[in-house]
Every structure is written in structure tokens, then in C-alpha cells.
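> Just to be clear, the model below is a prediction. Sequence and coordinates:
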Amino acid sequence: MTAAPGHARAVRFDRYGDRDVLYIADIPVPRPAADEVLVEVRAAGINPGETAIRSGALHERFPAAFPSGQGSDLAGTVLETGRDVAEFAPGDEVLGYSWQRSSHATHAVVPAAQLIRKPGELSWPVAGSLYVAACTAWAAVDAVDPRPGEAVAVSAAAGGVGSIVVQLLALRGVRVLAIASPSRAPWLTAHGAVPIPYGDHLAANLATAAPDGIDAFIDLFGPQYVQLAVDLGIPPERIETIIAFEKAAQYGTRNAGSADGSTREVLTEMAAHAASGRIEIPIAATYPLHRVRNAFTALEQRHTHGKIALIP
């Protein structure tokens, strides 16, 4: 499924709804402004936030203008640069992010300041999935200021963000209590965490794993875990959620996200971690662009281990 000459393909939706509103449009190849770079996209990660935006659940915070594109993560090859861009040239391999909901496409224009050079050690799916998950994980860990020897609980610990949070905490010498499906226990154990099965008796299992108490809690799933952290007596300033904004406002907890980690410095640090092998970025699956609905079907089941990427 190729675009006509001079044209690109891009995911679009014309109204809020479920996955069925997504379609592939044939559009003109975008032209870079003075400070922008035209990237031929080789991989673009998908994220739960895109589901929330597409469904209208985040309309008050992030309204869509129709027809809307989607996607922020991307990696690819530079095709053209704006007249003020000096740090990149055609042929350079880059990774980064778009804030214009445009990365789920064969081509995207991105401000040069939102790109870094792709380390050669990174595969395209990993590079194209790095931004949201890695920068969100960095911000979530930074928000609770973990110290060596502390016990930190993490919900959804085997997901796209959670798997990175677990590894960042382990690098800091933290005792990580990783709440996840029992099937993820071997991976979590191998990456320095103590697996804790979600479901019945969760509070008791956490108490058993951390008899001296839990110092901080990072929630990556939903409000029930913020409530659990409060009930466990964890101070609000040591509770972080990337998703339960109302609960965060209710209890005065932290709610840092990808925007708090959206700097070249953070992205470069996280890319270096991934390139060196200090942090593994699991790729659960890849899909061609025209199967974007299938990709979100897998994502929205909330049981994938790691990231899902579109390969235009």
C-alpha cells in the first residue's frame, strides 16, 4: 500500500470514537519550516494517551481538531531540512517526537529541537517507541526522588512505561515492588524487581514484601492504585501517577508525565541507556501502518509486555 508520488500516507480520524474511526489518508508530503526537519518515518510507537485522545476522553485537556492525525513517537531518516537547521542533514538517522499528532505516517515534519541522532545500536522499532515511554518513565521516577535502599512500588510494572520505570529504579539501587501479571514475574525478576501479583490480597502481599514499609509508589494504571498508596500511608509527595489526574488533585500527589521529561538531554540519556543495554525496551509487536486498528486492539487490551510500534 504505497502513496502516489509526492504524497504521504497518514493515520486520520474525523470524529471521536473507537478504533473504527481510524483510517489511512493519502496526503501531500509536508514541507519543513525554517526550524523543522522532514523525516521519512521508519517506526512510530503507539501509546495509551492516543486512545484517550481519539475517544474524546481527554477533550477538555487535549481537544482534537478534525480531521486529526495522531502519534508523537518517531524514528526515521532525514529527507530535507529547513533553512535554519544546521545540526542535521539529509540521510541522517534520527529519533524524537512530534507535538502535532503527526508521527503515525510515512512522513512527518518535526522541529529540529525535538530530534536527536539515533544510536546505531538501536533497532528502528525501539528508536521509534522511545520518546513517550522513556521520558514518561524518567519523569515518574524523578517525581518520587528515589534513594538507594528504599522500597518503591510500581503498578502496571510490565507495560511500556512500567518496564522502563522498573529498570531505572533498579539502576538507582532501589528495592522495586513490581505489580504485574504473574506471567511477567520471570522478566521482572531478571531485571532486578520483586514481582507482586495484582488482584486479591495485593495490599497484604506488598506488606509482606516490604515489612519495613513502602517509601514511594509510582502508579501507571489508574486511580485504584493511588488510593492504595494513600491507604498504605505513603506521603502524597512520594506518590506519583501518570494517569489518575483526579485522584492526584484529590490527595495532592504528583502527576508528572512525558511533558516533564521532554528535553533533548533526557531523551539523549534514555537513548544512551537503551543503546548500551543498561535498559531494555521490550517490543511486544510491530504492525504495518494500514493495520493501525489492529495495533490499537492489542494495546487497548492492556496486557502487552513492552511497546507496540507501527512500521510505515
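Looks like it came in fine. The structure displayed is predicted, hence computed values, not measured ones.
> make it CA atoms for all contacts and neighbour counts henceforth
OK.
> need the strands for the chain, in chain order.
Taking DSSP state E as the criterion, the chain carries its strands at 7-12, 23-28, 36-46, 73-81, 93-97, 107-111, 115-117, 151-154, 175-180, 193-197, 216-219, 239-241, 283-288, 307-311.
> list the buried ones in the last one?
Looking back up the chat, that one is strand 307-311. By 16 or more other Cα atoms under 10 Å, the buried positions in strand 307-311 come out as 307-311.
> Figure out which of the strands of the chain is closest to His59.
Nearest to His59 among the strands of the chain is strand 7-12 (16.7 Å), distances taken as Cα to Cα.
> Can I get the strands of the chain in TSV including distance to Ser163?
Supplementary listing: the strands of the chain in TSV, determined by distance: least, Cα to Cα, whole Å:
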stretch	distance to Ser163
strand 7-12	27
strand 23-28	30
strand 36-46	15
strand 73-81	17
strand 93-97	20
strand 107-111	27
strand 115-117	23
strand 151-154	10
strand 175-180	9
strand 193-197	10
strand 216-219	12
strand 239-241	15
strand 283-288	11
strand 307-311	10
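> residues near Gly252, how many?
The local packing of Gly252 (other Cα atoms under 10 Å) involves 15 other residues.
> again, but for Ser183
Other residues within reach of Ser183 by the criterion other Cα under 10 Å amount to 11.
> That one and Ile196: what is the separation?
Taking Cα to Cα, to the nearest Å as the measure, Ser183 and Ile196 are separated by 11 Å.
> Figure out which of the strands of the chain is closest to Ala143.
Comparison of the strands of the chain against Ala143 by Cα to Cα identifies strand 239-241 as nearest, at 6.6 Å.
> now the end-to-end length of stretch 188-199.
Between the opening and closing residues of stretch 188-199 there is a gap of 17 Å (Cα to Cα).
> do stretch 280-297 as well
Using Cα to Cα, the end-to-end distance of stretch 280-297 comes out at 24 Å.
> Any buried residues in that stretch, and which?
Judged by neighbour count (16+ other Cα under 10 Å), stretch 280-297 contains these buried residues: 280-287, 289-293, 295-296.
> Ala139: which of those is nearest?
Taking these together and measuring to Ala139 by Cα to Cα, the closest member is Ile281, at 16.6 Å.
> Surely that closest one and Ala274 touch.
Yes. The pair Ile281 and Ala274 qualifies as a contact (Cα atoms under 8 Å) at a distance of 6.8 Å.
> Identify the residues contacting the nearest residue to Ser163 once chain neighbours are set aside.
The shortest distance from Ser163 to any non-neighbouring residue, by Cα to Cα, 6 or more residues apart in numbering, is to Ala157 (5.6 Å). Ala157 makes contact with 163, 165-166, 178-180, 220 under the criterion Cα atoms under 8 Å, 6 or more residues apart in numbering.
> mind running it again at 10 Å?
With contact taken as Cα atoms under 10 Å, 6 or more residues apart in numbering, Ala157 is in contact with 163-167, 176-181, 184, 188, 193, 195-196, 218-221, 305-306.
> ok, which stretches of this structure are helices?
Residue ranges of the helices in the chain, as given by DSSP state H, are 48-55, 124-128, 130-144, 162-171, 185-190, 202-209, 223-231, 245-251, 264-276, 292-300.
> Go through these and name the closest to Ala105.
Scanning the helices of the chain with Cα to Cα as the criterion, the closest one proves to be helix 292-300, at 10.5 Å.
> Included below, for side-by-side comparison, is a second structure:
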Amino acid sequence: MSRFVQQSEIADPFVLEVIDRPEPHAAPGQVRVRVRAAGLNPVDWKIASHPEVAAHFGVTAPAGFGNDYAGEIDEVGAGVEGFAVGDRVFGGARGRAIAEHVVVTIGSDTLAHTPAGVSDEVAGSLTIAARTADAALRVAAVAEGDTVLVGGAAGGVGVIVVQLAVAKGATVIATASEGNHDFLRGLGAIPTTYGDGLAERLRSLAPSGVDAAIDLHGVEAVHAALESGVDPRRIATIAAGPHPPGGAVPTGGQDAAPDALDRIAQAIADGALALPIQATFPIERVSEAVELQRGGHVRGKIVVTVP
């Protein structure tokens, strides 16, 4: 038998149960991964609680939970090349990642080799955050010498965006709760609070103007950037729906460069990039982990481990 996190109904509130199911096996073109860690993302609980979001992502009840995972391959189906039993890997399996075993199909599911020196907890948190961060930076066309506003900068996507933008030579103004300001300074950003008056604070922090913006939580940074005269084609948003205000550009991991995942994972292995883990929970406490994630104000990532 194999442990699996399941919800019987897409609803709010939703209920997650850890069940025992028969072990899945790899068919031709597939590998089975013994999952060791699975990072949480806001989209996970949104899928679980909103039928329209679940339908958009092709998730139907009864369903599993989560997308990101890391572990090692313990079974390889016929015809698979480039992966072998014992390989440490990470990737994405929408709506079924938090489990003892996950079967992934080569070419349709996300699967990558975990670089030496990257823990399963970090690798298991990378797929959505890394690809979304890369996509947002590409849409906003962040380059050396730019001043860029990053809204909601302390979360999993935000910490990667900040570090990559700073590495490009950009000046980053990052919104977050005050408790995360020292943390963001440590990443090279200029922190400021979110809420009323953001556009005025921007004028004080960036008297020469703002060149681009990335809003990772709603539309507050979008409005502040528009008020600051930022070209809407250089305002990227990931959580404002398909039609954000003012002509800002919605984006997500699907717009990442093909090499984004491997490149960012290697940067972590090389010590050039960090993805902090705020807390880990064993699979039996998955509901507590999701409650913490859903509460917001997470610094980096929340991870579910599968001992």
C-alpha cells in the first residue's frame, strides 16, 4: 500500500485525508517517484476549494492534492530514456503530488534531475515558483539598471524574483509585511509596506521613476505601477485573473523559458540563489501545513515531507 492525500469533494472548506491505496506502477513511457518532499503553493488550495479553478486545471473529485514534489525514481517503464532507478528528481504532478508514490509521464508531466547539493525539501518546492518567477521577469523585461516594483515579495515566487532581478543589476522595491523587511533587505531589495499610499511611497523610494512591476498578490502593485507611469506591457501579474487592470500582462509558469527550471535549480546548487523553507510538516499533518499556507505571510515555502 502507498499513502496518498485525497479530497472527496472540491469545496470550501475542503477536507484532506491521508489514505492507503494500492501502489501505482509505471507504465511504458512513465517513471514512478518515491516522493520525499512536496512544496505547497497558493494555487493548490485554490484548486481544492473552487470548482471553477479545479476545472480550469483539469482536476476532478475525488482528487489528490498538490503539484510540486521531489524524491527518487524507484520504477521505470519501458521505453524511458534519460532517467533510471535511483535518480534524484523533482517536478510537477497537478492534483496528486502529495503522496508516497507519484507516477509521471515523460514528456507531459514535469520531471527534472535534482542537482547535487539541493535538498529534497528545496527541490520539491521549485517547479511552480521557479517557472512563475522566470515568466514574470521575462514579461516585465527586467534588465540591468531598471527599477522594478515587486508586490508580495516574501513568498516562494517573490524571493526568487527578487534575487534574480538583483542579479540582473536591477533595483528592487519589494512590498511585504514589516516582519519580512529585514529578510528582504538581506536579499538586496528595498522593502516597503503594502496598503494605501503605495504609489506615494514609490515616488519617495524611486524619485527617478519605476521601469517595471511584478504583482504576485492581487492588483495593488499593478495600480501603483500604473499610477507611477509604468508601461502596462512591463507590468506582470500572476494572481489577477485573465484580464488585469490597465493592460497589465497576466502570466504564469507556462511562459517560462524552456531551461528555467534546470537553470534556477543549478543556481541554488551553486549557492547563487536561495529558497528559504519556513516550515515542514509530515504528510499526516498536511491539513496544518495547508492552513499555514492559506493564512498568507509565508516567508519562502511550506513543505510536506513523506518519510
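Yes, it's here. These numbers come from a predicted model, not from an experiment.
> thinking again about what came up before, what sits in contact with each of Ile281 and Ala274 of the first structure?
Both Ile281 of the first structure and Ala274 are contacted by 122, 126-127, 130, 134, 164, under the criterion Cα under 10 Å, 6+ apart.
> JSON lines for those, including distance to Asp35 of the first structure?
Converted to JSON lines, those look like this (distance: Cα to Cα, whole Å):
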{"residue": "Leu122", "distance to Asp35 of the first structure": "26"}
{"residue": "Val126", "distance to Asp35 of the first structure": "26"}
{"residue": "Ala127", "distance to Asp35 of the first structure": "22"}
{"residue": "Leu130", "distance to Asp35 of the first structure": "23"}
{"residue": "Ala134", "distance to Asp35 of the first structure": "25"}
{"residue": "Ile164", "distance to Asp35 of the first structure": "31"}
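> Quick one, which of these are buried?
Among these, those buried by neighbour count (16+ other Cα under 10 Å) are 122, 126-127, 130, 134, 164.
> Which pair in those has the greatest spatial separation?
With distances taken as Cα to Cα, the most widely separated pair in those is Leu122 and Ile164, at 15.5 Å.
> related to what we said a few turns ago, now distance to Thr81 of the first structure too, for the helices of the first structure, in CSV please.
Converted to CSV, these look like this (distance: least, Cα to Cα, whole Å):
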stretch, distance to Thr81 of the first structure
helix 48-55, 28
helix 124-128, 20
helix 130-144, 21
helix 162-171, 32
helix 185-190, 42
helix 202-209, 52
helix 223-231, 44
helix 245-251, 38
helix 264-276, 18
helix 292-300, 28
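> Which among those helices is found nearest to Tyr23 of the first structure?
Tyr23 of the first structure lies closest, by Cα to Cα, to one member of the helices of the first structure: helix 292-300, at 8.2 Å.
> whereabouts in the second structure does the closest one align?
On the second structure, the counterpart of helix 292-300 of the first structure by TM-score structural alignment is residues 286-294.
> residues in contact with Ala244 of the first structure?
Remark: with contacts taken as Cα under 10 Å, 6+ apart, Ala244 of the first structure is in contact with 219-227, 253, 255.
> wait, Val161 of the second structure sits on Ala130?
Yes. Look at Val161 of the second structure against Ala130 with Cα atoms under 10 Å: they come within range, at 8.5 Å.
> What are the neighbouring residues in contact with the residue nearest to Pro242 of the second structure when sequence neighbours are not counted?
Of all residues not flanking Pro242 of the second structure in the chain, Pro250 sits nearest, at 6.0 Å (Cα to Cα, 6+ apart). Neighbour list for Pro250 of the second structure: 135-136, 139, 214-215, 235-244 [criterion: Cα under 10 Å, 6+ apart].
> Map Thr127 of the second structure onto the first structure.
Under TM-score structural alignment, Thr127 of the second structure pairs with Tyr131 in the first structure.
> Cys135 of the first structure is in contact with Leu168, isn't it?
No. Here Cys135 of the first structure does not reach Leu168: they are 11.3 Å apart, not a contact under Cα under 10 Å.
> neighbour count winner among these two?
Set side by side, Cys135 of the first structure and Leu168 show more neighbours around Cys135, with 25 against 22, by other Cα under 10 Å.
> Could you tell me how many residues sit around Pro28 of the first structure?
Burial of Pro28 of the first structure, expressed as a neighbour count using other Cα under 10 Å, amounts to 15.
> surely it meets Val109?
No. Under the criterion of Cα under 10 Å, Pro28 of the first structure is not in contact with Val109, lying 12.0 Å apart.
> hang on, the earlier thing: Phe66 of the first structure is nearest to which of the strands of the first structure?
When the strands of the first structure are ranked by distance to Phe66 of the first structure, counting by Cα to Cα, first place goes to strand 7-12 at 8.7 Å.
> who does the closest one touch, helix- and strand-wise?
For strand 7-12 of the first structure, the elements it packs on are strand 23-28, strand 107-111, judged by 3 or more Cα pairs under 10 Å, 6 or more residues apart in numbering; DSSP states H and E.
> what span of the second structure lines up against the last one?
In the comparison with the second structure, strand 107-111 of the first structure aligns to the range 101-105 (TM-score structural alignment).
> Find the residue closest to the spatially most central residue of the second structure in space, skipping its chain neighbours.
In the second structure, the centroid-proximal residue (Cα atoms, centre = their mean) is Ala129; its distance is 2.5 Å. With Cα to Cα, 6+ apart as the measure, Val157 is the residue that lies nearest to Ala129 of the second structure, at 4.5 Å, once sequence neighbours are left out.
> Would you enumerate the residues in contact with the one you found?
Each residue near Val157 of the second structure by Cα under 10 Å, 6+ apart is listed here: 41, 126, 128-134, 136, 216, 238, 275, 300-301.
> Counterpart of it over in the first structure?
Taking TM-score structural alignment for the superposition, Val157 of the second structure sits opposite Val161 in the first structure.
> again with Ala141 of the second structure
Match for Ala141 of the second structure (TM-score structural alignment): Asp145.
> ok so, going back, got the contact list for the match of Thr127 of the second structure?
Contacts for Tyr131 of the first structure (Cα under 10 Å, 6+ apart) come out as 44-45, 72-75, 95-98, 137, 258, 261-263, 266-268, 270-271.
> likewise Phe57 of the second structure?
The neighbours of Phe57 of the second structure, taking Cα under 10 Å, 6+ apart as the test, are 43, 47, 51, 94-95.
> Determine which two of the buried residues of strand 307-311 of the first structure are furthest apart.
The largest separation in the buried residues of strand 307-311 of the first structure, counting by Cα to Cα, is between Lys307 and Ile311 at 12.7 Å.
> where do the contact lists of those two overlap?
The overlap between the contact sets of Lys307 of the first structure and Ile311 (Cα under 10 Å, 6+ apart) consists of 45, 125, 128, 286.
> what does the first one align to in the second structure?
In this case it means Gly45 of the first structure. Following TM-score structural alignment, the counterpart assigned to Gly45 of the first structure within the second structure is Gly39.
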